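**Student:** okay, sequence plus prediction incoming.
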Amino acid sequence: MAGKIRSNKQSKRFNLKVLRALAWRVLLYFLMVTVLWVLAYRFINPPITVLMVMRNVERKADGKAFKIEKDWVDLQDISTAIQRAAVAGEDQLFVHHAGFDMKAISRAYSSNKDGSKVRGGSTISQQTAKNVFLWPGRSWVRKGFEAYFTILIELLWGKERILEVYLNVIEMGDGIYGAEAAAQAYYGKSCTELTRAQAAMIVACFPNPLRWTPLHPTRYIRHRQYLIMQNIRRLGPLKF
């Protein structure tokens, strides 16, 4: 009897040891794959994102045709107007923080906890990590992965690459991704030629580009455009 109890204890210790070893191995593989993935995208432009795939699944379910309009443009060729508009409208501390705006996160948490209108505290870095590496959603699991990838891109990419990727992959309309596709769709010109007012109008629609469009701006969107233009003047040139 004593031998059987001892055998059971040894078996449990063995199982725990195997599980720990397996968990460490899975964690190691995860770290290796994700670090290499992020490092690769420092030099390779992301060809497609999970959001683009999901949007087209939704389009197919609605009987619509496949649609992804995007055209990569290097940061130095993107109008400084839309670079500054994106920072002014989405993340005014972008060049200063290390991926997270703790004050904005705290304000968003307090607002959402009080039952007020749901608001986000995501920085451009967080939005880039979410758009490139993850799926849409608000679960804590996804938020955890978002924080992890945000730290990685801040460490491995730097601010200029983050802004470049952000302005090339973010959703800017139905099937429209990136500044170049948006500029062509809404103003019939390249993103290199956008004026400050046009750039601010595009960015004003970022929170919900499937609901709002620069082609038919609501009073609320025009007000956002005005505020973004004011912030552009206040922030001045971007200094990475």
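**Tutor:** Arrived safely, thanks for sending.
**Student:** going forward, measure contacts and count neighbours with C-alpha atoms only.
**Tutor:** Noted.
**Student:** secondary structure element for the residue nearest to Ala86 when sequence neighbours are not counted, which one?
**Tutor:** If the residues on either side of it in the chain are set aside, Ala86 comes closest to Val203, at 5.9 Å by Cα to Cα, 6 or more residues apart in numbering. Under the criterion of DSSP states H and E, Val203 resides in helix 196-204.
**Student:** check contacts around Ala200.
**Tutor:** Shown in contact with Ala200 (Cα atoms under 8 Å, 6 or more residues apart in numbering): Ala81, Ile82, Ala85, Ala86, Gly89, Gln225, Tyr226, Ile228, Met229.
**Student:** and the helix or strand harbouring the fifth one with helix 196-204, angle?
**Tutor:** Okay, so that is Gly89. Using DSSP H and E, Gly89 falls within helix 80-90. Per axes from the mean of the first three to the mean of the last three Cα atoms, to 10 degrees, the angle that helix 80-90 makes with helix 196-204 is 40 degrees.
**Student:** where do the helices of this structure begin and end?
**Tutor:** All helices of the chain, identified by DSSP state H, fall at 2-43, 50-61, 80-90, 102-113, 124-133, 140-156, 159-169, 179-187, 196-204, 219-235.
**Student:** what lies in contact with the third one?
**Tutor:** Residues lying outside helix 80-90 but in contact with it, judged by Cα under 8 Å, 6+ apart, are 93-94, 123-124, 163, 167, 179, 191, 194-196, 199-200, 203-204, 228-229, 231-232, 235, 237-238.
**Student:** just give me the neighbour total for Gly120.
**Tutor:** Counted with other Cα atoms under 10 Å, the neighbours of Gly120 add up to 15.
**Student:** which non-adjacent residue is nearest it?
**Tutor:** Ala108 (5.6 Å).
**Student:** and Arg119, by the same measure?
**Tutor:** Ala108 (5.5 Å).
**Student:** repeat that for Ile202.
**Tutor:** Ile202's closest residue in space is Pro214 (Cα to Cα, 6+ apart), at 5.9 Å.
**Student:** quick one on the thing from earlier: list the residues that contact the residue nearest to Ala86.
**Tutor:** Here Val203 is in contact with Ile82, Ala85, Ala86, Gly89, Gln225 (criterion: Cα under 8 Å, 6+ apart).
**Student:** surely the residue nearest to Gly120 and Met102 touch.
**Tutor:** No - shown here, Ala108 and Met102 do not form a contact pair, counting by Cα atoms under 8 Å, at 9.8 Å.
**Student:** please compare the first structure with the one that follows:
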Amino acid sequence: MARRTSRKPTRRRAASSRPQPLRWLRRWLFRLILLSAGIILFATGIYTIVNPITGIYMKSEELRLGSIDQEWVDFDAIAPVMARSVVAAEDANFCTHWGFDMAAIRTAIEAGGNRGASTLTQQVVKNTYLWHGRTWTRKALEALMTPVVELVWSKQRILEVYLNMAEFDEGVFGVDAAAHHYFGIGPDQLSDRQAALLAAVLPSPKQRSASRPNEFVRRRANAIMDGAATIRADGRAACFED
């Protein structure tokens, strides 16, 4: 009878049975990227049809102050000049960029970082999903989410969320609360001057007042009124106006 001889495992087979940490790491990193992308897409997609209730900063202010003033109002119930005013004040190229204003970024770099270059979309991402502060983690998340919001939301939706989430005074969030707080009227009744004054308190609402404007706020409001009229005339408001 033929004698069976046992074969020694080849070097190749032995090598394949060894743990391969790099392959394991790549696999889990890929899964993490897919999970993160899914979460970001879900978080941005849900707010195309559901209005955000609050944000991290808004919630922290509510806990600090005990209560805040905020009431959601649809875009159609806001005076059109209010939307043009915040665009003129904060992001004049809103209709032409994809979330990042590269011209403004270059200008900010040339100015030594003494002026901001955040677009309205970046501010919406910060106010809705993230926290305030200049940490690298927040900036990285903002950079990831901003183009997704631009892709999934319409420009009008971005402005609608911004106008309802922005802070206009301590504990006063959104244009509805701001219009009543400063002028005793609804957001649909805002005049050109009142809209410009509200936009002029941004982005330092705790240091500026729309109802008791100092010289700086008055000058800024005048410039915003001119800017709002200009972007309406030259078509830079077309992406969010019917």
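**Tutor:** Thanks, I have the structure now. Source: prediction; values computed, not measured.
**Student:** which among the contacts of Val203 of the first structure count as buried?
**Tutor:** Ile82, Ala85, Ala86, Gly89, Gln225 (16 or more other Cα atoms under 10 Å).
**Student:** what about Val175 of the second structure, distance to Lys126 of the second structure?
**Tutor:** Between Val175 of the second structure and Lys126 of the second structure the computed distance is 18 Å (Cα to Cα, to the nearest Å).
**Student:** more neighbours: these two, which one.
**Tutor:** Set Val175 of the second structure next to Lys126 and count neighbours by other Cα under 10 Å: Val175 wins out with 30 against 22.
**Student:** now for the equivalent of that one over in the first structure: which residues touch it?
**Tutor:** Mapped onto the first structure by TM-score structural alignment, Val175 of the second structure lines up with Ala179. By Cα under 8 Å, 6+ apart, Ala179 of the first structure lies in contact with Ile78, Ile82, Leu167, Asn168, Met172, Cys191.
**Student:** share the number of residues neighbouring the fourth one, please.
**Tutor:** Read that as Asn168 of the first structure. 25.
**Student:** got it, and the last one?
**Tutor:** For Cys191 of the first structure, the neighbour count with other Cα under 10 Å is 24.
**Student:** what sits against the aligned residue in the second structure for it?
**Tutor:** Matched to the second structure by TM-score structural alignment, Cys191 of the first structure sits across from Pro187. By Cα under 8 Å, 6+ apart, the contact set of Pro187 of the second structure is Ala77, Ile78, Ala79, Val175, Asp176, Ala179, His180.
**Student:** nearest to Phe216 of the second structure, of those residues?
**Tutor:** Taking Cα to Cα as the measure, Phe216 of the second structure sits nearest to Ala179 out of the contacts of Pro187 of the second structure, at 20.4 Å.
**Student:** ok, the residue nearest to the spatial centre of the first structure - contacts?
**Tutor:** Centroid check for the first structure by Cα atoms, centre = their mean gives Gln127 as the closest residue, at 2.1 Å. Under the criterion of Cα under 8 Å, 6+ apart, the neighbours of Gln127 of the first structure are Tyr166.
**Student:** quick one: what's aligned to it in the second structure?
**Tutor:** Under TM-score structural alignment, Gln127 of the first structure pairs with Gln123 in the second structure.
**Student:** also Ala200 of the first structure?
**Tutor:** Aligned partner of Ala200 of the first structure by TM-score structural alignment: Ala196.
**Student:** settle it for me: which of Ala108 and Met102 of the first structure has more neighbours?
**Tutor:** With neighbours defined as other Cα under 10 Å, Ala108 of the first structure and Met102 compare such that Ala108 has more, 19 against 13.
**Student:** how close does the more buried one get to Ile124 of the first structure?
**Tutor:** For Ala108 of the first structure, the distance to Ile124 of the first structure - Cα to Cα - is 15 Å.
**Student:** how near is the match of Gln127 of the first structure to Ala166 of the second structure?
**Tutor:** Gln123 of the second structure is 9 Å from Ala166 of the second structure, by Cα to Cα.
**Student:** same deal with Ala88 of the second structure?
**Tutor:** From Ala88 of the second structure over to Ala166 of the second structure (counting by Cα to Cα), the distance is 15 Å.
**Student:** between those two, who's got more neighbours?
**Tutor:** Neighbour tally, Ala88 of the second structure and Ala166, criterion other Cα under 10 Å: the higher count belongs to Ala88, 26 against 22.
**Student:** would you mind measuring from the more buried one to Ala143 of the second structure?
**Tutor:** Ala88 of the second structure is 23 Å from Ala143 of the second structure, by Cα to Cα.
**Student:** tally of neighbours for the residue nearest to Ile105 of the first structure when sequence neighbours are not counted?
**Tutor:** Closest residue to Ile105 of the first structure apart from its sequence neighbours, by Cα to Cα, 6+ apart: Gly121 at 4.5 Å. If you count neighbours by other Cα under 10 Å, Gly121 of the first structure ends up with 19.
**Student:** picking that back up, turn the contacts of Val203 of the first structure into a markdown table, columns for distance to Ile151 of the first structure.
**Tutor:** Shown next, in a markdown table, are the contacts of Val203 of the first structure (distance: Cα to Cα, whole Å):
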| residue | distance to Ile151 of the first structure |
| --- | --- |
| Ile82 | 25 |
| Ala85 | 24 |
| Ala86 | 20 |
| Gly89 | 22 |
| Gln225 | 30 |
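**Student:** these: which two are farthest apart?
**Tutor:** Across the contacts of Val203 of the first structure (Cα to Cα), the longest gap, 12.0 Å, separates Ile82 and Gln225.
**Student:** still on that earlier bit, neighbour-wise, which one of the contacts of Pro187 of the second structure leads?
**Tutor:** Neighbour-wise, those (other Cα under 10 Å) top out at Val175, 30 neighbours.
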